[in-house]
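Enquirer: Just to be clear, the model below is a prediction. Sequence and coordinates:
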Amino acid sequence: MRPVPVDGSPRATARLADALAAALDGTGPAVVPVARGTAAPAAGPGPAGEPAPGTAVVIATSGSTGRPKHVMLPASALVASARATEHRLGGPARWLLALPAEHVAGVQVIVRAVLAGAPPLTQDLRDGFRPADFAAATARLPGPAARRCTSLVPTQLLRLLDADGAPLEALRSYDAVLVGGAALDAELRARAADAGVSVVATYGMSETSGGCVYDGVPLDGVRVRLETDGRILLGGPTLASGYLGDVDETAAAFVNGWFRTGDLGRWDDTRLTVLGRADDMIVTGGSNIAPAAVERVLTAQPGVVAACVVGLPDPQWGEIVGAALVLTGPAEPERLRAAVRADLGRAAVPRRIRVLPELPLRGIGKPDRAIVRALLGAATGASDTGSEDATDPNR
């Protein structure tokens, strides 16, 4: 394995692109992108500690369980994903990398660009994501005759829309803006569409070489199956070969050609709707509440920029629903609760609401539900809107 340090700079991205190109064509070892402050996985003795044959990239998950796993991605899976994306989006394009290169979404931007014949142009992220820098980087891409694509997380999309001016004009210039890493709420998507931005919502994870379902439709060759409880299973040529040095985790997650995700979903006609993670499901008074469903209702309300919904322990109901919100104006908890009640029923109504300046994030833009749960479970403070009566027998 070859660890390649990445720090958000164009120079580091160029080194990673060269290493990835060699790994993809088999002339170089498996690449491990390593962010500042982290350590590369150590290869242990024996087959379990070495990458599987054909591995091109070993990528760390964002560690939602507190212990990152190291996913082995074959060159064939990365190429299959990149080619399927190219086909879905209408052909080769020049790519702007505006994501951290140590995450699978960033790696795939580089892979797509390399396979299209040119390394990606890189936005310098050493000082964080800045809309003005996005506009400046976009201006260095070839003119309108060349197709251009980029990949963002919802928070970046929101910042670019809020910035307006040159950043928004830059965003409009892309033939496709892939948005993934976290759920894309309907209001933000509608706002982007109204602004003339060509958004494609993606669903996937490190174990599937990144996004493998676009706007609810699987990429060519990707298979989707739902278990009886709604758990999403993914199959096809984009799958990882397993977890480095962890035979038991590999055997539990990769079963008979399928990857068992931790997500729940449903089919809406021929499109997959992701309901959220199975272990995030809230069970309150015998009712199962999907946090993503409550978040969709909340973020559809005027003045709600972002929402993260979690379950909080309750001695009577087992759990109650709590919500952390980012707002543009004064909190109106009863209006928000009424909207949830009307759409999803009384059991889904947030009993505790707290307003935050921004949601705590982990990884590549996912809300950190553990921190949100701790904040909502803390003593009531000035930013609390108060709690609805959780003992209401008619809820």
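Expert: Okay, I see it.
Enquirer: Please make it C-alpha for all contacts and neighbour counts, starting now.
Expert: OK.
Enquirer: how far away is residue 96 from residue 214?
Expert: The gap separating residue 96 from residue 214 is 19 Å, by CA to CA, to the nearest Å.
Enquirer: With neighbour numbers in mind, choose between the two.
Expert: residue 96 (26 against 21; other CA atoms under 10 Å).
Enquirer: And the helix or strand in which the more buried one is found, what does it pack against?
Expert: In the assignment (DSSP states H and E), residue 96 maps to strand 94-97. Applying 3 or more CA pairs under 8 Å, 6 or more residues apart in numbering; DSSP states H and E, one finds that strand 94-97 contacts helix 104-115, strand 121-122, strand 148-152.
Enquirer: And those: which comes nearest residue 278?
Expert: Shortest distance between residue 278 and those, using CA to CA, is found for helix 104-115: 22.1 Å.
Enquirer: Just want the angle from the closest one to strand 148-152.
Expert: Interaxial angle of helix 104-115 relative to strand 148-152 (axes from the mean of the first three to the mean of the last three CA atoms, to 10 degrees): 160 degrees.
Enquirer: quick revisit: mind putting the helices and strands packed on strand 94-97 in TSV, distance to residue 267 included?
Expert: Formatted as TSV, the helices and strands packed on strand 94-97 follow (distance: least, CA to CA, whole Å):
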stretch	distance to residue 267
helix 104-115	25
strand 121-122	37
strand 148-152	25
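Enquirer: Reformat the ones you listed as JSON lines; add distance to residue 84 and mean neighbour count.
Expert: Listed next are those as JSON lines, based on distance: least, CA to CA, whole Å; neighbours: other CA atoms under 10 Å:
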{"stretch": "helix 104-115", "distance to residue 84": "10", "mean neighbour count": "24"}
{"stretch": "strand 121-122", "distance to residue 84": "21", "mean neighbour count": "23"}
{"stretch": "strand 148-152", "distance to residue 84": "14", "mean neighbour count": "23"}
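Enquirer: among those, which is nearest residue 231?
Expert: Smallest distance to residue 231 across the helices and strands packed on strand 94-97 (CA to CA): 22.3 Å, for helix 104-115.
Enquirer: Okay, one more to line up with it:
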Amino acid sequence: MGIPAGATVTALARWLAADGEPEPWVVETSGSTGRPKRVLLPRHAVLASVTASARRLGTSGQWLLALPATYVAGLQVVCRSLVAGHPPVLLEDHGSFAEAAAAMTAEERFVSLVPTQLHRLLETDGEALRGFRAVLLGGGPVDPALRRRAAEAGVRVVATYGSAETAGGCVYDGLPLDGVAVALERDGRVRIGGPTLFAGYDGDPALTAEVLTDGWFRTSDAGRFDEDGRLQVLGRLDDVVVSGGVNVPAPAVAARVREHPGVAAAEVLGVPDEEWGNRLVVFAVAAAGADLDLETLREWVAQAHPRSWAPRQLVLLDDVPLLPNGKPDRVRLRGMA
């Protein structure tokens, strides 16, 4: 049984109002690739993020908490709302998303979601979504098709990139928030600097020293800058699967698979394989009435990418297993292969 969101809101209100500099707030990472880490977030880093976010969005207001308050995205929803002078509205206190949105009292309203939530809410609660000044979307890559659907429905989406170590999203639509610096290492690894950085990992000074260097946080993600200078996150560095001696970017393959009309949702991962070193596995949810098979998806991928990128296994699912924060449960997926 998790901690009720209301209890976390009360504790955060006290933490924000405390005299002096209180002890850092501890946020656990999702553990989507293994053991969760305990991230120490100073109050000044959280407040720097709150201020920069409001400046980028153009105003502050009331927030709807539709994510776990114990993770960094939920933490920031609560803090942004409290700093703006509004108690956050908690989805868990209402029967539906539309009821929670209707309970909001401020003129300017915001919500943070993960892509899976937005995909489902566009089907059921488009009118409620249109009432928000902005819908922040993070926790994973945002498919262009999903963003187009949102725009066509009149929903303003802002794609965010960040992590617990950066006090949440610190890059909005590819551009860093004011005060945040983004750089790339030679291998494409994304580095982030600025006032929103964490203080270290609780009980793990060795890992802290490895990723916090010279005022920069060395992420586990690969990226590049497009022609407009916007950051494009290509996926985790370990998402590049070496299969048969070929480097295959799993996120690019997943994005292509999701474009297939017979696919409702999909993830792509590499798993150890005796013949190939690693084999690329597609975990897919078929669209209603669709009949998916491996060869069809292999041909679909090969139409847009080298044939060596085509997946070698298909696992059909009723739903993609998710962690409490809405991210795919990669450990569980690998076990299914």
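Expert: Structure's in. What do you need? Every value quoted in this text rests on a predicted model; they were computed, and no experiment measured them.
Enquirer: Could I get the TM-score for this pair?
Expert: The TM-score (TM-score structural alignment, normalised by the length of the second structure) is 0.93; 333 aligned residues with a CA RMSD of 1.9 Å.
Enquirer: From residue 67 of the first structure, how far off is the closest residue to residue 206 of the first structure other than its chain neighbours?
Expert: Distances taken as CA to CA, 6 or more residues apart in numbering put residue 104 closest to residue 206 of the first structure, at 5.6 Å, once the chain neighbours are dropped. Remark: distance between residue 104 of the first structure and residue 67 of the first structure (CA to CA) = 17 Å.
Enquirer: of all the helices and strands packed on strand 94-97 of the first structure, which lies closest to residue 229 of the first structure?
Expert: Among these, helix 104-115 sits nearest to residue 229 of the first structure (CA to CA), with 27.9 Å.
Enquirer: what's the average distance of the closest one to the second structure?
Expert: Compared with the second structure after fitting, helix 104-115 of the first structure deviates on average by 0.6 Å (mean CA distance after the TM-score superposition for the first structure).
Enquirer: That helix aligns to what range in the second structure?
Expert: Here helix 104-115 of the first structure aligns to the second structure at residues 72-83, judged by TM-score structural alignment.
Enquirer: Tell me the residue in the first structure aligned with residue 152 of the second structure.
Expert: So, by TM-score structural alignment, residue 152 of the second structure is matched to residue 194.
Enquirer: host element of residue 200 of the first structure?
Expert: Counting by DSSP H and E, the element that carries residue 200 of the first structure is strand 199-205.
Enquirer: tell me which element the residue of the second structure positioned farthest from its centre is part of?
Expert: In terms of distance from the mean C-alpha position of the second structure, residue 275 ranks first, at 33.4 Å (CA atoms, centre = their mean). In this assignment (DSSP H and E), residue 275 of the second structure forms part of neither any helix nor any strand.
Enquirer: residue in the first structure matching it?
Expert: Match for residue 275 of the second structure (TM-score structural alignment): residue 316.
Enquirer: and if you look at residue 18 of the second structure?
Expert: Superposed on the first structure with TM-score structural alignment, residue 18 of the second structure falls opposite residue 26.
Enquirer: Please work out how many residues are found near that match.
Expert: Residue 26 of the first structure has 14 nearby residues by other CA under 10 Å.
Enquirer: For the aligned partner of residue 366 of the first structure in the second structure, which residues are in contact?
Expert: Counting by TM-score structural alignment, residue 366 of the first structure lines up with residue 327 in the second structure. By CA atoms under 8 Å, 6 or more residues apart in numbering, the contact set of residue 327 of the second structure is 30, 32, 114, 139, 140.
Enquirer: Pull the number of nearby residues for residue 33 of the first structure.
Expert: 27.
Enquirer: Tell me which helix or strand it sits in.
Expert: Going by DSSP H and E, residue 33 of the first structure is in strand 31-35.
Enquirer: Assess the claim that residue 118 of the first structure and residue 92 are in contact.
Expert: No - between residue 118 of the first structure and residue 92 there is no contact under CA atoms under 8 Å: 10.2 Å.
Enquirer: can you pull the contacts of residue 86 of the first structure?
Expert: Here residue 86 of the first structure is in contact with 92, 93, 112 (criterion: CA under 8 Å, 6+ apart).
Enquirer: ok, now residue 261 of the second structure?
Expert: The contact partners of residue 261 of the second structure, taken as CA under 8 Å, 6+ apart, are residue 287.
Enquirer: Can you tell me what it aligns to in the first structure?
Expert: Aligned partner of residue 261 of the second structure by TM-score structural alignment: residue 302.
Enquirer: Now do the SS call for its match.
Expert: coil (DSSP: H, G, I helix; E, B strand; the rest coil).
Enquirer: hey, where'd the helices end up in the stretch 51-200 of the first structure?
Expert: 75-89, 104-115, 131-139, 154-163, 165-172, 186-194 (DSSP state H, counting those that start in this stretch).
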